[in-house]
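Q: Pasting the sequence and the predicted coordinates here, then a few questions.
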Amino acid sequence: MTRTTQQATALIVDDEPDIRELLDITLSRMGIAVQTASDLVSARDILAKAPPQLCLTDMSLPDGNGIDLVAWIQQTCPQTPVAVITAYGSMETAIEALKAGAFDFVSKPVELPRLRELIESALRLPDEEPDNDPTSEPSLLLGESDGIRRLRAQTRKVARSQAPVFISGESGSGKELVARMIHLQGPRRDAPFVAVNCGAIPSELMESEFFGHRKGSFTGATDHKAGLFQQADGGTLFLDEIADLPLAMQVKLLRAIQEKSVRPVGGEKEIPVDIRILSATHRSLAEQVQIGSFRQDLFYRINVIELAVPPLRERPDDIALLARHILERLARDYECEPVSLSDAARRQLQQHTFPGNVRELENILERAFTLCEDDRIDVDDLQMGDTPAVPKPGPQPVINTGTSAEHEAPSGNSVPPIPEDGELDLEHYLETVERQAIEKALEATKWNRTAAARKLGISFRALRYKLKKLGLD
């Protein structure tokens, strides 16, 4: 159940009567029942009797500070989100409040549109923190190991905040899945989740990709384009492999995060954006700061809360559960009968160190899924040994090298020639060969898939998989 403005209550904590009155009027006009307190003692008394659905507190109070109240709320009534009102430009104080557990912060002088935005976001939080929230897609973080249980609990907790989260972990360990879990369990779950691999964007296009551009701002800019920040407006922007950003782009990113606005390339005005930043990399950001390849100020801004994703080798007992889930998904995706692992195959997987983590497990199982017979994956199907697996007998396509007549394919079964300079897109080339061989086998058997699979020397499941993958289904 989510809070609504019709039923919401709020506590305002500030020692300045004028500020309390301004906030009281603003929240009352939003349909929120308001209580006020001028110090920590009276605020704690109100919170202890009947925790409201939102708390706004000034940082400076006569008998303490707002961070003290944030910490007390975290211990006493953690379901109440608390936002801290900070002095203008006090980013260090704001980050300290977020680390203590504050939902968000707003700077003085308080901008009412920004305040309303914050309140509406806080009121979209669920009233309770269930173990299995159906909106969180728990299958994204499967496992019963201590590390995964702890990570799931951490994602539920940080999802209730607007603090930037840095997700560390090895390649293939599931950092983007953690980011999606945070998004899906938070107040922004109905808004966009935009993921970008920072290392995959050419440096000369980065500013345009992140902030957008105006028509005619550079050669090729034939129309206005919204950047990633604008695409994620209202939702979450996940910056994967953030350590790959060049220093010049880090400066611009830091400004956009702090100012909550962007200026498109060729634009004259700043465009406000409301996003939550999540980031990740497989590198050590602290080491990148030390060697000077990552800005320290940006590091502190994005690393308010850090979550570490455990590698697969540290949770071998989760492998059987993950494998079953992956195989069930493959069966659904390729409309095949589900398959199971033999005990020997399961043991081999659990003994493997998985340097590529969950991504490697997925690749191994996808290959085994197409090779296995009788709906059962055995050790040989996994192909995890040092020696390559011997291909199963069956007709092999004849590759035309284009160099002599004796290498030509039989008429009607031609494949693209290999260029004389030897340069080619191997993946596309092999896909073309495979497509032609399958189409010929289907034509020869009048599209009897069982007979075509037999003719190709592969299992029926392997043929179904390839048909789906190649778009021939």
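A: Received, thanks.
Q: C-alpha from now on. contacts and neighbour counts both.
A: OK.
Q: By neighbour count, which bits of stretch 333-352 are buried? Give me those.
A: Of the residues in stretch 333-352, Y334, C336, P338, V339, S340, L341, A345, R346, L349, Q350 count as buried by neighbour count, 16 or more other CA atoms under 10 Å.
Q: got a list of what T155 touches?
A: Neighbouring residues of T155 by CA atoms under 8 Å, 6 or more residues apart in numbering: V178, M181, I182.
Q: go on, R367?
A: If you count contacts by CA under 8 Å, 6+ apart, R367 has them with D381, L382.
Q: what about it, distance to I326?
A: For R367, the distance to I326 (CA to CA, to the nearest Å) stands at 12 Å.
Q: host element of the residue nearest the centre of the chain?
A: By CA atoms, centre = their mean, the chain has its centre lying nearest to E176, at 3.0 Å. Counting by DSSP states H and E, the element that carries E176 is helix 175-184.
Q: right, and the helix or strand after that helix?
A: Next along from helix 175-184, by DSSP H and E: strand 193-197.
Q: now the angle between helix 175-184 and that following strand, please.
A: For strand 193-197 against helix 175-184, the angle by axes from the mean of the first three to the mean of the last three CA atoms, to 10 degrees is 160 degrees.
Q: downstream neighbour of strand 193-197 in the secondary structure list?
A: Downstream of strand 193-197, the first helix or strand assigned by DSSP H and E is helix 206-211.
Q: For that next one, name the packing helices and strands.
A: Under the contact criterion of 3 or more CA pairs under 8 Å, 6 or more residues apart in numbering; DSSP states H and E, helix 206-211 touches helix 228-231.
Q: where exactly do the helices run in the stretch 301-450 of the chain?
A: Assigned by DSSP state H, counting those that start in this stretch, the helices in the stretch 301-450 of the chain fall at 319-333, 343-351, 357-371, 379-382, 426-444, 449-456.
Q: how about a markdown table for the ones you listed, with distance to S168 added?
A: Output for these, formatted as a markdown table (distance: least, CA to CA, whole Å):
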| stretch | distance to S168 |
| --- | --- |
| helix 319-333 | 21 |
| helix 343-351 | 24 |
| helix 357-371 | 14 |
| helix 379-382 | 29 |
| helix 426-444 | 32 |
| helix 449-456 | 44 |
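Q: hold the first one in mind and look at this next one:
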Amino acid sequence: MRPARRLLILDDDTELVDAVARHLERHGYSPTRTYMVAEAAAAIDQSVRDALPFQAIVTDLQLPDGDGRAIVRLARERLPSCPVLMMTGSGSISGSVEAIRLGAVTVLEKPVSLETLANELRQAVDDRAELEDGLDAATNAGIIGRSAAIRGVLDALFLAAPTDATILIEGETGTGKELVAKAVHRLSRRSRAPFIPVNCAALPETLVESELFGHLKGAFTGADKSREGRFQQAHRGTLFLDEIGEMPLPLQPKLLRAIQEGEVQPLGSTKAEKVDARVVAATNRKLEQQVAARTFRADLYYRLNVVPLHIPPLRERPEDVAVLAAHFLKPAKRNLTPAAIAALERYAWPGNVREMENLIQRLLVLKPQGDLDLADLPPAVRGAPASSGAPAAALPGQGVDLYAVLGDLEDRLIREALERSGGNRNQAAQSLGIKRTTLVEKLRKMARREGS
């Protein structure tokens, strides 16, 4: 039998509180009755101290010693996973809007029938449980972060995962595209069936069709037995097509048919086989540009891009760096000093999350004990120039034009980045830790200065 859910009720109408408490006890709740804001706040604090947090709160808006919005605010701080339902008899639209903005899941106009309240409460608790399961699945899959960009990814993921819509995940190498694909699978109704990953870039062009759709015995030289393709292996599950931009152009119509019609034809067979596989694809390329260049079929692109998910590079979400580092350090029970964290947040992370994970593993090997400090980081990460035996620049006695010196340094670094990348502005911008548009604007300014 499931234990009763702990519920806090706050209203200065004692008869209403008693009636709500008695009714909700029959629906599996263990209510705590409070009649003043201060009393409810003390109960919340006590529940946190006792490690027996409330699992739902029902509060009135207006009370003798304050209003219920204070409880909404306190619950968000102390009990972030606890849904708060607000009741109001004042008809205050501004108060209701403010309560929702602060985190109340709904505002109910008094008088509220006890059955309506029970239904609203059950829905709020169930929704919060689903959200927590989703967050746990995302965290377990390695999707870590508190930035608005990652929250946007998770919001879209939670909406799309329960459906059968195809998903196209875009992001640079190392951003965690396969982790997102696995989270989609875990949160879908197909989670008990197989998750089948395929790296399209790793397959020889001559074997891609056989690998995806299977073959019969004798279909080609070396086919000594029949073999299922990845679509068949993913039946009722999820097929993850990584690096989809590498898919050979001649095979793309067959892939499109398999996705649209839900059927594949193994090599050597004259009959199509029905398959039920949800397709999630990923790429670190700009497929729209490939479509324009006619190296990727437009119809396949539109079929894959039903739900687009863009994973932002780590350099665009520095607020996630400390959270990710703590996640990778957690198994070793180690910490970074504030100076080390600040350096990690300044670093451009060209290899994204994968680079950070590898760096943390290396640091743990090289320093088996104690906190990891700024001096433990590689020179490129901590921002110190690599030692070359040359003396550090000194300030001349007559002083310098700082802006001119910094401008010259910036021009020199931009030229070096372009030389290293062979003129590729995307790569040059990445190595400099700036956006491509920023690099283009700086190049324009350089050209104007040199022209004058």
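A: Yes, it's here. Model, not experiment: these values are computed from the prediction.
Q: From the contacts of T155 of structure 1, pick the one nearest K157 of structure 1.
A: Among the contacts of T155 of structure 1, I182 lies closest to K157 of structure 1 (CA to CA), at 8.7 Å.
Q: need the contact list for the alignment partner in structure 2 of that closest one.
A: Counting by TM-score structural alignment, I182 of structure 1 lines up with V184 in structure 2. With contacts defined as CA under 8 Å, 6+ apart, V184 of structure 2 is in contact with L157, F158, A160, A161.
Q: The first one matches what in structure 1?
A: Aligned against structure 1 by TM-score structural alignment, L157 of structure 2 finds its counterpart in T155.
Q: And the host helix or strand of its match, what's buried?
A: Per DSSP H and E, T155 of structure 1 falls inside helix 146-159. For helix 146-159 of structure 1, the neighbour count (16+ other CA under 10 Å) marks I148, L151, R152, Q154, T155, R156, K157, V158, A159 as buried.
Q: now stretch 361-378 of structure 1
A: 361-362, 364-366, 368-373, 375-378.
Q: Kindly report the same for stretch 244-254 of structure 1.
A: Neighbour-count burial for stretch 244-254 of structure 1 flags D244, L245, P246, Q250, L253, L254 (criterion: 16+ other CA under 10 Å).
Q: Show me what A368 of structure 1 aligns to in structure 2.
A: By TM-score structural alignment, A368 of structure 1 lines up with L363 in structure 2.
Q: dump the residue contacts of its match.
A: L372, D376, L377.
Q: With L212 of structure 2 instead?
A: Neighbouring residues of L212 of structure 2 by CA under 8 Å, 6+ apart: G229, R230, F231.
Q: What count of nearby residues applies to the alignment partner in structure 1 of the second one?
A: For R230 of structure 2, the aligned position in structure 1 is occupied by L228, per TM-score structural alignment. Here the neighbour count serves as a burial measure; for L228 of structure 1 (other CA atoms under 10 Å) it reads 19.
Q: wouldn't L228 of structure 1 be in contact with H213 here?
A: No. With contacts counted by CA atoms under 8 Å, L228 of structure 1 stays clear of H213, the gap being 11.0 Å.
Q: Mind putting the buried residues of stretch 333-352 of structure 1 into JSON lines with distance to R44 of structure 1?
A: Below are these laid out as JSON lines (distance: CA to CA, whole Å):
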{"residue": "Y334", "distance to R44 of structure 1": "57"}
{"residue": "C336", "distance to R44 of structure 1": "59"}
{"residue": "P338", "distance to R44 of structure 1": "56"}
{"residue": "V339", "distance to R44 of structure 1": "57"}
{"residue": "S340", "distance to R44 of structure 1": "56"}
{"residue": "L341", "distance to R44 of structure 1": "56"}
{"residue": "A345", "distance to R44 of structure 1": "58"}
{"residue": "R346", "distance to R44 of structure 1": "54"}
{"residue": "L349", "distance to R44 of structure 1": "53"}
{"residue": "Q350", "distance to R44 of structure 1": "51"}
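Q: Out of those, which comes closest to R449 of structure 1?
A: Nearest to R449 of structure 1 among the buried residues of stretch 333-352 of structure 1, counting by CA to CA, is C336 at 12.9 Å.
Q: What range does the helix or strand encompassing R415 of structure 2 cover in structure 1?
A: R415 of structure 2 is located in helix 402-420, with elements delineated by DSSP H and E. With TM-score structural alignment applied, helix 402-420 of structure 2 matches no range in structure 1.
Q: what residues does that helix touch?
A: Helix 402-420 of structure 2 has contacts (CA under 8 Å, 6+ apart) with N424, R425, A428, A429, S431, L432, M446.
Q: start to end distance for stretch 297-313 of structure 2?
A: Its start and end residues considered, stretch 297-313 of structure 2 measures 27 Å (CA to CA).
Q: what does that stretch correspond to over in structure 1?
A: Counting by TM-score structural alignment, stretch 297-313 of structure 2 corresponds to 295-311 in structure 1.
Q: Tell me the buried residues in the matching stretch?
A: For stretch 295-311 of structure 1, by 16+ other CA under 10 Å, it's 295, 298-299, 301-311.
Q: Which residue of structure 2 sits opposite P272 of structure 1 in the alignment?
A: By TM-score structural alignment, P272 of structure 1 lines up with K274.
Q: list the contacts for its match?
A: G262, E263, V264.
Q: again, only this time at 6 Å
A: Going by CA atoms under 6 Å, 6 or more residues apart in numbering, K274 of structure 2 touches G262, E263.
Q: same thing with N335 of structure 2?
A: By CA under 6 Å, 6+ apart, the neighbours of N335 of structure 2 are D371.
Q: can you tell me how far the residue in structure 1 that it lines up against sits from L361 of structure 1?
A: In structure 1, the residue matched to N335 of structure 2 (TM-score structural alignment) is S340. The gap separating S340 of structure 1 from L361 of structure 1 is 15 Å, by CA to CA.
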